[in-house]
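> Pasting the sequence and the predicted model now:
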Amino acid sequence: MRRGVRVAQLNGALSSIALKNIFFENTSRGYYSIVPHLSRMASGDPDNLKNRTLFTRPRCDARKNTGNEDVDDPDDIFSSPEHFARRPSTIDDEHRLEKLLKEVLAYRDTNVSSWIVESKVKILCSAYRYLLKPHKDGFLKVLACEHSVDHQMVCKAAKSLVGAQQEECDKFQVIKGEERLKNLLTPQYSWLFIHMGRLEKGVKFLVDLRTDVLTLLSELDVKDPSALPLQQLNLTLKEMLSLWFSVGFLNLERVTWKSPCEMLQKISEYEAVHPVRSWTDLKRRVGPYRRCFVYTHSSMPDEPLVVLHTALSDEIASSMKGIVSAASRMSMDTSAFPSMSGDPVVEDPNNIKAAIFYSISSTQKGLQGIELGNYLIKRVVRELQAEFPLVTKFSSLSPIPTFRSWLMDKIKAAEKGQTDILLDKEIEDLQAYLKTDNLWAELKRLFKTNGWISDIDLIRMMETPLMRLCARYLYLEKRRGYALDSVANFHLRNGAVMWRLNWQANLTPRGLDNSCGIMVNYRYFLEETERNSRAYLEKQHIATSDQIQKLAGAANALMKVTSKI
């Protein structure tokens, strides 16, 4: 072998690990080496350590080889990612990575071999992954501030282009000037992102990179000098990912109990609306009278991007208990079919008349702002119509995540005399029942501890005011003209109707903490969705049912009385 070439010494115990030879350029010595490329387990990635294993199942191992890492010259700190796994990163590591970044970007306008560029970008990605958060933040600030657009060059090119037009130069010169200006207006890191996206697992790396950018932006003061460049970096990543994650490039998959164990594990971990309690619970959610669909991308085949859980029923459920009980209520009598006698629940397609979307979760923060959920709902509707022709009713059973938080703020305002949220009769009745002179303090305590839910009489007294206040929150409270509640805004943008508020629909601790147990149905009348969506987006008009209108009207009347006082 050529002088200077080093071959990593492999232990015989590693013979079962997949090996792949790659070339890389050793930046410190200026020669090329051939080294083994070792597959590593996804759980070895520090970024994945937070993904807990909720459940175990004897029939499979939730962990598998899912990615590759480069093993470079052991003398080079960036050559072996395992180096970072053994110790925390330092500010020196951050500076070395910034130096490598400059070196990689210097290849932009050269004819250097793509092998060299690829190997350098691989090392850059591997080293970044093992940085601690403070060092990642510092690197991102350097990337955004020092490797974006050269504004002086842009101004110079723009003046040159204007001069060429004024001098009536030939079209060829003008077009060349426009191309040069376009290239200068493209941030330098766009070229880097394109090369990162070409790597194996590179698209996932960019999704995670945008997650880091969004987290950093949420922590920065708006006056921070790096805030604006980071916003531009975020926008560049978003536009690039929007193209790569266009709905035409996504794959629809139905998840069942026979799906790969890794997919089932991730479905349980990513569930954001109704946490999965056990494997039995998960099995029910992908079993009879349920449908679980996910969107995946060819560059991230093992990662569900957005997950939609659907319940099949004979009517639109008004509570989570209603969804659970529907399966047993509609199941077929299998006594006449000996081959089915072992199945506790067997679907009867003739009983299925409604589909209820009770949970939709976006799993990748790095894809925030890229519309995937609305396309998934539309696609699932078509799939269900094809499978169950009798299904004519489509609705969500949605949480109201921040209603209780909003309610606590209104109680504090009412305590200060700034607003009225209860009628005089309601105040008198509650004060008498609770035997208190400070009603607002007592209400804050009851809602904070959920102590009211164990008192039947108090539940009855709370129903009318809470339902009225919830209608006010959903229908009247706005942000820039649109619904304040994020879930409401999502469904209304899709063309749904704010159809029904449901009392005591979710009495789990999370349901009580989020919305005092109230849930809402957003009904999808397929022939009206396009018109409703346009009315909401263009005129901020919310399509509602009579129930919502009546409750919101009562809340609005109380608000007007307060404003007059």
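Sure thing, it's come through. Numbering: from 1, shown residues only.
> all contacts plus neighbour counts: C-alpha atoms, from now on.
Will do.
> Centre-most residue in the protein?
Ser362 (3.4 Å; Cα atoms, centre = their mean).
> so who does the closest residue to that residue other than its chain neighbours touch?
Leaving aside its sequence neighbours, Ser362 sits nearest to Val306 (Cα to Cα, 6 or more residues apart in numbering; 4.4 Å). Counting by Cα atoms under 8 Å, 6 or more residues apart in numbering, Val306 touches 294-296, 360-364, 372-373, 376.
> Restricted to buried residues, select these in PyMOL.
This is the PyMOL syntax for the buried subset of the contacts of Val306, where burial follows 16 or more other Cα atoms under 10 Å:
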select buried, resi 294+295+296+360+361+362+363+364+372+373+376
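> Take the contacts of Val306 and keep only those in helices.
Among these, the ones falling in helices (DSSP state H) are 373, 376.
> for the contacts of Val306, which one is nearest Ala164?
Ala164 lies nearest to Leu372 out of the contacts of Val306, by Cα to Cα, at 44.5 Å.
> tell me which element Arg254 falls in.
strand 250-255 (DSSP states H and E).
> the strands in the stretch 1-150 of the chain, which residues?
Under the criterion DSSP state E, counting those that start in this stretch, the stretch 1-150 of the chain contains strands at 19-25, 32-41, 65-70.
> Save those strands as a markdown table, and put in mean neighbour count and distance to Ser246 too.
Putting the strands of the stretch 1-150 of the chain into a markdown table (neighbours: other Cα atoms under 10 Å; distance: least, Cα to Cα, whole Å) gives the following:
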| stretch | mean neighbour count | distance to Ser246 |
| --- | --- | --- |
| strand 19-25 | 16 | 32 |
| strand 32-41 | 18 | 29 |
| strand 65-70 | 17 | 24 |
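> alright, now check it against this:
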Amino acid sequence: MDKKKKATNGNLKQVEEVLKAFLGLEKDDAPFDELFQKIKLLYDSMKGIEKEELFKAIIEQLEVRKEEIEPFIDALLKCDQDDPKWPVLLAELRNRSYSPRMKLFQKVSRSPGGLKFLLDFRGDLLSVRRYSELNLDPLDLDIIFLFEMWFQEGFLYLEEITFDSAYTQIELIKNRDLVHPMASIEEMGQRIGRDRRCFALYHRLLPYEPIIFIEVALTEGLAKNISEVMPEAGGEKESRRVDTAIFYSINSTQNGLAGLGLGKILIGKVVDYIRKEDEKIKNFATLSPVPGFWNTYLKPLLEGRDETFILKHTGIISYFSKKAAEDILDRVGGGKYEPDQLNAALLNILSDEAWAQDEALKKDLKSPLVNIAYHYIANEKNPQNKPLNPVANFHIGNGATVSAKNVNFLANPSSRGLQESCGIMVNYIYTSSWLSQIRRSFRLFDRIEIKGLFTR
């Protein structure tokens, strides 16, 4: 309710100014550059609540009116489909019902800085949608339609980041890695080389900023621990029988491109390139974190907050043998072998990172945590019936497979790994048939240029 009040009493004057400038862009003789610069300046200074009001106003005021299309609908309904007028009337209706928002966004996208503005605009739209009660889909779908035209075929190119790449690009990727953050540029240097690779997907209108990038470790067999893929200071790891490419960090730099499938394209192009470069590499998989497993899933379950989950707090005990449960209860001073007391003991133990150094506790916790984590990534769904975990949603949505044997216990025992996912990491497997499926899905996949790749 407070949020609604703030939205009503916010800086509506600023919203009106931005909307007026947007409406001004419709005029053919409008000073486009001047108006667009005004929009950017005002928009960048707006708060989230004001942006919500702006999105609402754009949807309501930049829309086709009923009276504008009603005569054409009536004429079409009265026309027989075999009549020569049918395609003419249909084309006219399509033209008349074309979104006024789309026309403006197309103008904006063709101006210097326009595409980047729209990327940030949609990123804000997605952020607002998480809490807003408004239906913002009409605006979002218009921008998605535009992006699907801009982010395809000749506009995109893949580039490998090497020691020969511009320092600014290496530094940018170092600063944008949120999966495994880096403290120094030297650490980024350890992630590029013969068996540590980095690839980035660029758009020709945004050549100084990759839209998404991926870090790859070439290994012998499937890496199941972060220590197997994260490079150590002092040089590359030696492996004479490299046969697997592990994707261990994938980062999008543009929130506004969420849901457009560019991650799938990036992985597909990298798989295609690596297979052609080295025929011995036949296996492709990730070593991925499980963000939210502890704070937004297991911890709430142990506290009894299970309303939105398939697994209930009373079901946690079923993952433990009676002996393991009794051992855990003994660690906190004893208790009955029943759900609430075991959950309280687990909450106490897992809230302290010291458990990861205790061999007996690790033995008791390994199988239950692995199986609960697998249930989380494979079975728990969001309101759209997609995997609740965002990383699982990304890779499973891309076509990767996962099984319980791909869930790795204490694969990342760092403080961050324990707080994020009780140290668990997952291998999502990209099978041999996956690339051919990608080719069928993206008609122009093979026409995405690969630049800056050096023969090794």
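Looks like it arrived, so ask away. Fair warning: this is a prediction, and the values are worked out from it, not measured in the lab.
> Once they're superposed, what TM-score comes out?
With the length set by TM-score structural alignment, normalised by the length of structure 2, the two chains reach a TM-score of 0.81; 415 aligned residues with a Cα RMSD of 3.1 Å.
> quick revisit: nearest to Asp170 of structure 1, of the strands of the stretch 1-150 of structure 1?
Among the strands of the stretch 1-150 of structure 1, strand 19-25 comes nearest to Asp170 of structure 1, with 44.6 Å by Cα to Cα.
> Pull up the aligned stretch in structure 2 for that closest one.
When structure 2 is aligned by TM-score structural alignment, strand 19-25 of structure 1 has no counterpart there.
> Now the longest helix seen in structure 2: buried residues?
Assignment by DSSP H gives helix 359-379 as the longest helix of structure 2. By 16+ other Cα under 10 Å, the buried positions in helix 359-379 of structure 2 come out as 361, 364-365, 368-370, 372-374, 376-379.
> Same check on stretch 92-110 of structure 1?
Buried-residue list, stretch 92-110 of structure 1, by 16+ other Cα under 10 Å: 93-94, 97-98, 100-101, 104-105, 107.
> so can I have TSV of those residues showing distance to Ala535 of structure 1?
Formatted as TSV, the buried residues of stretch 92-110 of structure 1 follow (distance: Cα to Cα, whole Å):
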residue	distance to Ala535 of structure 1
Asp93	53
Glu94	50
Leu97	50
Glu98	49
Leu100	51
Leu101	48
Val104	49
Leu105	47
Tyr107	50
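> Show me what Gln188 of structure 1 aligns to in structure 2.
Gln188 of structure 1 maps onto Pro100 of structure 2 when the alignment is built from TM-score structural alignment.
> again with Leu237 of structure 1
Match for Leu237 of structure 1 (TM-score structural alignment): Ile143.
> What segments of the stretch 401-550 of structure 1 are strands?
Using DSSP E, counting those that start in this stretch, the strands of the stretch 401-550 of structure 1 run over residues 478-479, 482-483, 497-502, 519-524.
> Mean neighbour count, these: which tops it?
Across these, the average number of neighbours (mean count of other Cα atoms under 10 Å) peaks for strand 519-524, which reaches a mean of 25.
> Tell me which residue of structure 1 lines up with Val179 of structure 2.
Using TM-score structural alignment, Val179 of structure 2 sits opposite Val273 in structure 1.
> mind listing what its match touches?
359-361, 399.
> mind listing which of those are in strands?
Secondary structure from DSSP state E places 359-361 of these in strands.
> what about the residue nearest to Tyr157 of structure 2 when sequence neighbours are not counted, how many neighbours?
Spatial nearest neighbour of Tyr157 of structure 2, excluding adjacent residues (Cα to Cα, 6+ apart): Glu449 at 4.7 Å. Neighbour count for Glu449 of structure 2, taken as other Cα atoms under 10 Å: 16.
> same check, this time on Leu77 of structure 2
Leu77 of structure 2: 12 neighbours (other Cα under 10 Å).
> what's the answer for Gly154 of structure 2, then?
Close neighbours of Gly154 of structure 2, defined as other Cα under 10 Å, add up to 13.
> Repeat that for the one 4 residues further on.
For Leu158 of structure 2, the neighbour count with other Cα under 10 Å is 23.
> residue in structure 1 matching it?
Counting by TM-score structural alignment, the partner of Leu158 of structure 2 is Leu252.
> was I right about its match contacting His297?
No - between Leu252 of structure 1 and His297 there is no contact under Cα atoms under 8 Å: 9.1 Å.
> re the thing from before, now tabulate the ones in strands among the contacts of Val273 of structure 1 in JSON lines and tack on distance to Glu530 of structure 1.
Shown next, in JSON lines, are these (distance: Cα to Cα, whole Å):
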{"residue": "Ser359", "distance to Glu530 of structure 1": "22"}
{"residue": "Ile360", "distance to Glu530 of structure 1": "21"}
{"residue": "Ser361", "distance to Glu530 of structure 1": "23"}
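> ok, so of those, who is nearest Leu501 of structure 1?
Nearest to Leu501 of structure 1 among those: Ser359, at 16.7 Å, using Cα to Cα.
> Hmm, Gln547 of structure 1 is touching Arg500, no?
Yes - counting by Cα under 8 Å, Gln547 of structure 1 touches Arg500, with 6.6 Å between them.
> Noted, bye for now.
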